[in-house]
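*Asks:* missing the sequence, but the structure's below:
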C-alpha cells in the first residue's frame, strides 16, 4: 500500500485520535497521581531529624525538625547573598526544614545550607506536638506540671502526657459541644425574642396593634428572655469551670537551642514521637489524621484542621442547585421543542441560549449579586423581615443566592441536553400515541418525556460537574473563607438558606493564594483539590447510575 492510499484509508487519523486520547489519559492520571502523592503524603508521620550546623560566620546551632524538601543551587547564588564559599564549589544543596515552634522562632520553615552540617541523627525521644495555635511544636519533653507542681518526668513522662492530652481533648470536645449546640441554641432563641420585640414596636408604630396588646406581648417576651438568661448563665458557669479545669496542666519541653518552653496542655491536640513508631502505628496515625482532615473544622487561618464545612457546603449547594435548575431547564426545553412556533425568533432564542453557555462565570456572579442579593433579597427583607433591618437577612450573600446563581449558570447546559434528547425521540412514537387516542399533552408527558429522561439526566450531570468546581461567581454571592455555622442545624427552620457557606473550590483558592503560611498550606491545597475531584466524580457517578437505570427501565417498557 502506498503512502497516498494509506492516507486515503483514514488509518492515520484513527491513530492520531488514539494517540491524542492516550496522551490525555496519561496527563489526567499523572495529574491525579501528583495531587494524591503531594496531598495525602502530608498525613504520614515524617521522621524528626537533628543536626548541628556551623554557619559561615562561625556560629554553631542545633537544628531539630522535619525535612520538607531539598534544592540544589549554583554556589554563585549564595556568594551573591554574602555567604563566603570556596571557589572550587560549583553547586550547593540546601534543605527546607520544618522546625515549627512559631511562637519561639517566629516562622515554621527555614532554609539551611548543607555546608557546615553534621550527619543527621534521629533521636527516639524527639517529639512533635500538634497544637490548636502557633502550629506544630518540635522538641524534647522534660516534665509535666500540674498547677505549677511537677507530677511526671523521666520514664513516666510520656504515658502521663498521653493520658493528660486525652483528658484535655475530652474537655475541649465538651466545650465545643456546649458552645456550638447548647449556647448556640440559646442565642438563636434570644435573637428570635429580640426580633419579636422589634416587630411589636413596628406594629405599634403602624397602628396595627394597641399599646395594651403590645405591653402584654412584651411581658410574655420578657418572661422568655428571663428564662433564656438563666439558661445562658448556667451554661456559662459550666464553660468557666471547664476552661479552668483544662488550663490545669502544662508541659515543659526543650527546644533546639536548649531553652525550656512551657506549653499549656489545653493547646495540645496530639503528641507523637515518630522516630520511635513502627509501620503499623504510623499507618494507624495516618488513617486517624486523614479522617480528622475530612471530618474536622479548619483552624489556624485554614492551614490546619479539617475541611468538613467546605465539603458540606459544596454538597448542599450542588443539591439545591440541582433541584432548582432541573425543572426550569426541562420545562424551557419542552416549550422550545414541542410548543413554540418554529421561526426566526425561536432561532434567535436558541442562539442566545448557546451563547449564554459561553459567558464567563464571573459575569453570572455580578448578576447574582445585583439581582438576587440586592434586588430580590432586599425586597424579601423589606416585606418579610423588617424587624431585622438594617441588618440584612436575605439581602446579603448566602446559600440560596449561590445556588440560584449556579442554577442560572448551568441552565443552558440542561436546556440544550434536554432538547437534544427530545429531538431523538422518533416521530412514529408520537404518531402512534396520538393514533391510539391520546392527547398531545398525554403523549408528551406519558410517552415522550419519560423516553427523554436519560438525556435530561445527562444535562444534569454536566451541570453538576461544572457547578461543583466553580469559584469566581461564588465569591460574590455566598461563599466565605470561614463560616461559623453550617447551613443545616437543629434550630427551626432547620435549613438556613440565608447563611453563608464554605466551598472546596474557594477553600483551595484561599489556602493556596491567600494563606500567610504558604509552606504549611501547600499540602492541604493538594489534599483539598483531590477531595474536590473525588466529590465531583461521586456526584457524577450517582447521576450516571440514575440515568442508566431510567434508560434501561424505559427501554424495557418500549420493547
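*Replies:* That came through, no problem. None of these values were measured; they are calculated from a predicted model. Residues are numbered from 1 along each chain as shown.
*Asks:* hey, let's count contacts and neighbours off CA atoms from now on
*Replies:* OK.
*Asks:* how many neighbours does residue 212 have?
*Replies:* Neighbourhood size, residue 212 [other CA atoms under 10 Å]: 10.
*Asks:* Which elements pack onto whichever strand or helix holds it?
*Replies:* Using DSSP states H and E, residue 212 maps to helix 211-246. Under the contact criterion of 3 or more CA pairs under 8 Å, 6 or more residues apart in numbering; DSSP states H and E, helix 211-246 touches helix 157-177, helix 183-205.
*Asks:* Let's have those in a markdown table, adding mean neighbour count.
*Replies:* As requested, the helices and strands packed on helix 211-246 are exported to a markdown table (neighbours: other CA atoms under 10 Å):
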| stretch | mean neighbour count |
| --- | --- |
| helix 157-177 | 16 |
| helix 183-205 | 17 |
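*Asks:* okay, those in TSV with distance to residue 110 next?
*Replies:* Below are the helices and strands packed on helix 211-246 laid out as TSV (distance: least, CA to CA, whole Å):
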stretch	distance to residue 110
helix 157-177	29
helix 183-205	42
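*Asks:* looking at the ones you listed, which is closest to residue 272?
*Replies:* helix 157-177 (9.0 Å; CA to CA).
*Asks:* Now do that closest one against helix 211-246, angle only.
*Replies:* For helix 157-177 against helix 211-246, the angle by axes from the mean of the first three to the mean of the last three CA atoms, to 10 degrees is 180 degrees.
*Asks:* this is the comparison structure:
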C-alpha cells in the first residue's frame, strides 16, 4: 500500500474521477436544458375537462395543454382558494395541474392552476385546435367556418383544408408586406435622410456661392419629390397587401360555446394535435423548432423566434475576433521577443494577468464612458455634425460592443500567445539565424507559424467567454428588441452603428423581465440550448482550424 501511494497512482485516479464527475455534471446540465427546451416544440395533446361541482350546477369547461403538476399541502391549497373537502386533514396533500388555456383576449390569462379533486375526467377531442397568433398568444377552441368579405366560404368537412391553405396564403402576404416595409421603404427612407443631411450641410457651408447653393437645393428638391412619389407608390402597394392579408376571417368557438372572430392575417400556425399521427407530430415538431430558430420574437419576447439574437451574437463575436486577434498577437510578440526583460516588463505582465480577473461589468462601464461618450462623440462631431443632436456613433452600437468584448478578452489572447512563443525551443531560433535569416525573418517565418496553434487556443477561450457575456453588453450596444439586422442590402451593407440583440441578454430578459413567466419558462431553456450549441460550433470551428495548422507546420518541420 505504501508503495502504491508513493507511485502516485492514487492522484491519477483522483484526477480521473474529478474529470469524470465534471463531465457527468456538464452533460447532465446540457441534458436538462435540452429536455426542458426541446420538449416545448412537441405538439402536446389538447385536453378538455370540467371544473367545479356539476351536481350543484357550479362549474366551467376548460380547454388547453397540460404544462406540469405539483403536490401541495391542504393549508396551501385553502390559501390558494381551492375548495378542499372538510374530511381532509392538514397533513393531507392536494394535486393541482397547470393548464395553458390561452385565449388571453377572452379569459384574460394564459395559464391557470386547477385542483385535481375539482376536475372531471380529461377528454381529448380530435377536432380541438391550437392557433398560434401574432398577438394575444395562443387560441384554443373549435373551428366553425371561414368567412371571406362577409360571406361563408368553408365550413363542415372541408373547413380544415381551406383554413390551412388560407393561413399559408396569409403568411406569404405577411412576409411580402414585411419585406416591402423593411427593404424597399428602408432604402427610400435612407435616401431621403441623405438628401436632408445634404441640404443641411449646404446651408451651413459659408464658402458656397448663392447661385450654386440654389442649383444644389433645386436638385435635392427634385430628388426628394421623386423619392416621395416612390414612397406613395409603395404605400399603395402596402395598403393593397394589408387588405388582402386581412380579407379572411375564421369564426371559432371556445370551450364555453362563445364564438370568436379571428383574422387569418393574425394567425401564424393552425394545428389539431389530437388528430395527428406520430409521423405528423414529428414533422410539426421540426417545423416549430425551425420557426423558433429562424423567426423573429413576438409578444415581449415570450413567443416567436430568436433569429435576430443568433445573428447579432455571431456578428459580434466574429467582429470581436477580427479586432482582438492582431492586437493580442502583436502585444504578445512584443512582450516575448522584443521587450527588454526587467521590472517594468514584469509589472506589465502582472497588469495583464490582473485584467483577466476584472469583473466584466467594469469593462462595460469603461466602454460606455470611453468608446461611446468620448470616442463615438468625437466621431460624430468630426464626421456626422449634420446629424447632431441625434447621435450616430455616440450611442450604444455593434462596434462598441465588439470593442468592449475585444478589450475584455485581450488578456486571454496575450497570455496564450506568449505561452505558445515560450514553448518554441531556442534551437529553432538559433538554427534559423545560423542559416542566415534575420531576426525578423526568424520570427515571422519560423517562430510565429509554430506558435499559431497556441494563438488559436487563445481565440477559442476568447470566443467562449465573449459569446456568453451579458453584463457589459447591456451598456454598450445590446437591446431587448432590434427591429433591423446590422447587415442588409443598403450601403454600406454592414452597419456598425446599429444596436443588436444577443442570446445571453435575450435569456436574461425573457427569464427575469418577462410579463408572462410561464410562457417564457420553456423559451429560456430553448434559447440557452441554442447558445450552448452556438458556442460549441464556434469552438469546434476554431479547434479544427488549430489542428489543421498544427498538422501543416508539423509536416513542414519534419
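*Replies:* On my side now, so go ahead. Quick caveat: nothing in here was measured; it's all calculated off a predicted structure.
*Asks:* quick check, distance from the helix holding residue 212 of structure 1 to the centre of its chain.
*Replies:* Chain-centre distance of helix 211-246 of structure 1: 35 Å, with CA atoms, centre = their mean, to the nearest Å.
*Asks:* Check stretch 146-160 of structure 1 too.
*Replies:* Relative to its parent chain, stretch 146-160 of structure 1 has a centroid offset of 39 Å by CA atoms, centre = their mean.
*Asks:* what range in structure 2 matches it?
*Replies:* Using TM-score structural alignment, stretch 146-160 of structure 1 corresponds to residues 148-162 of structure 2.
*Asks:* Contacts for that stretch, please.
*Replies:* Contacts to stretch 148-162 of structure 2, defined as CA atoms under 8 Å, 6 or more residues apart in numbering, come from residues 143-147, 247-249.
*Asks:* Of those, select the buried ones using a PyMOL command.
*Replies:* Buried residues among these (16 or more other CA atoms under 10 Å), as a PyMOL selection:
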select buried, resi 143+144+145+146+147+247+248+249
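*Asks:* returning to what we had before: mind listing what's buried along the match of stretch 146-160 of structure 1?
*Replies:* Within stretch 148-162 of structure 2, the residues scored as buried using 16+ other CA under 10 Å are 154-155, 159-160.
*Asks:* rewinding a little: residue 534 of structure 1: which of the helices and strands packed on helix 211-246 of structure 1 is closest?
*Replies:* Nearest to residue 534 of structure 1 among these is helix 157-177 (29.4 Å), distances taken as CA to CA.
*Asks:* Check how far the closest one sits from its aligned residues in structure 2, on average.
*Replies:* Its matched residues in structure 2 lie on average 1.3 Å from helix 157-177 of structure 1 after superposition (mean CA distance after the TM-score superposition for structure 1).
*Asks:* Could I get the buried residues of stretch 148-162 of structure 2 in TSV, plus columns for distance to residue 110 of structure 2?
*Replies:* As requested, these are exported to TSV (distance: CA to CA, whole Å):
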residue	distance to residue 110 of structure 2
154	29
155	28
159	27
160	25
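*Asks:* so which of the residues you listed comes closest to residue 2 of structure 2?
*Replies:* residue 160 (78.5 Å).
*Asks:* how much space between the closest one and residue 194 of structure 2?
*Replies:* Distance, residue 160 of structure 2 to residue 194 of structure 2, using CA to CA, to the nearest Å: 50 Å.
*Asks:* for the longest helix anywhere in structure 2, packing partners?
*Replies:* In structure 2, with assignment by DSSP state H, the single longest helix is helix 517-557. Judged by 3+ CA pairs under 8 Å, 6+ apart, helix 517-557 of structure 2 is in contact with helix 9-38, strand 303-304, helix 448-468, helix 503-512.
*Asks:* how big is the offset of that helix relative to structure 1?
*Replies:* Here helix 517-557 of structure 2, set against structure 1 after superposition, deviates by a mean of 0.8 Å using mean CA distance after the TM-score superposition for structure 1.
*Asks:* Go through the contacts of stretch 148-162 of structure 2 and flag which are in strands.
*Replies:* Judged by DSSP state E, the contacts of stretch 148-162 of structure 2 include 143-147, 248-249 as members of strands.
*Asks:* surely residue 272 of structure 2 meets residue 126?
*Replies:* Yes - with contact defined as CA atoms under 8 Å, residue 272 of structure 2 reaches residue 126; the gap is 7.2 Å.
*Asks:* Neighbour count: those two, which is higher?
*Replies:* residue 272 (21 against 15).
*Asks:* Can you give me the distance of the more buried one to residue 386 of structure 2?
*Replies:* Residue 272 of structure 2 is 56 Å from residue 386 of structure 2, by CA to CA.
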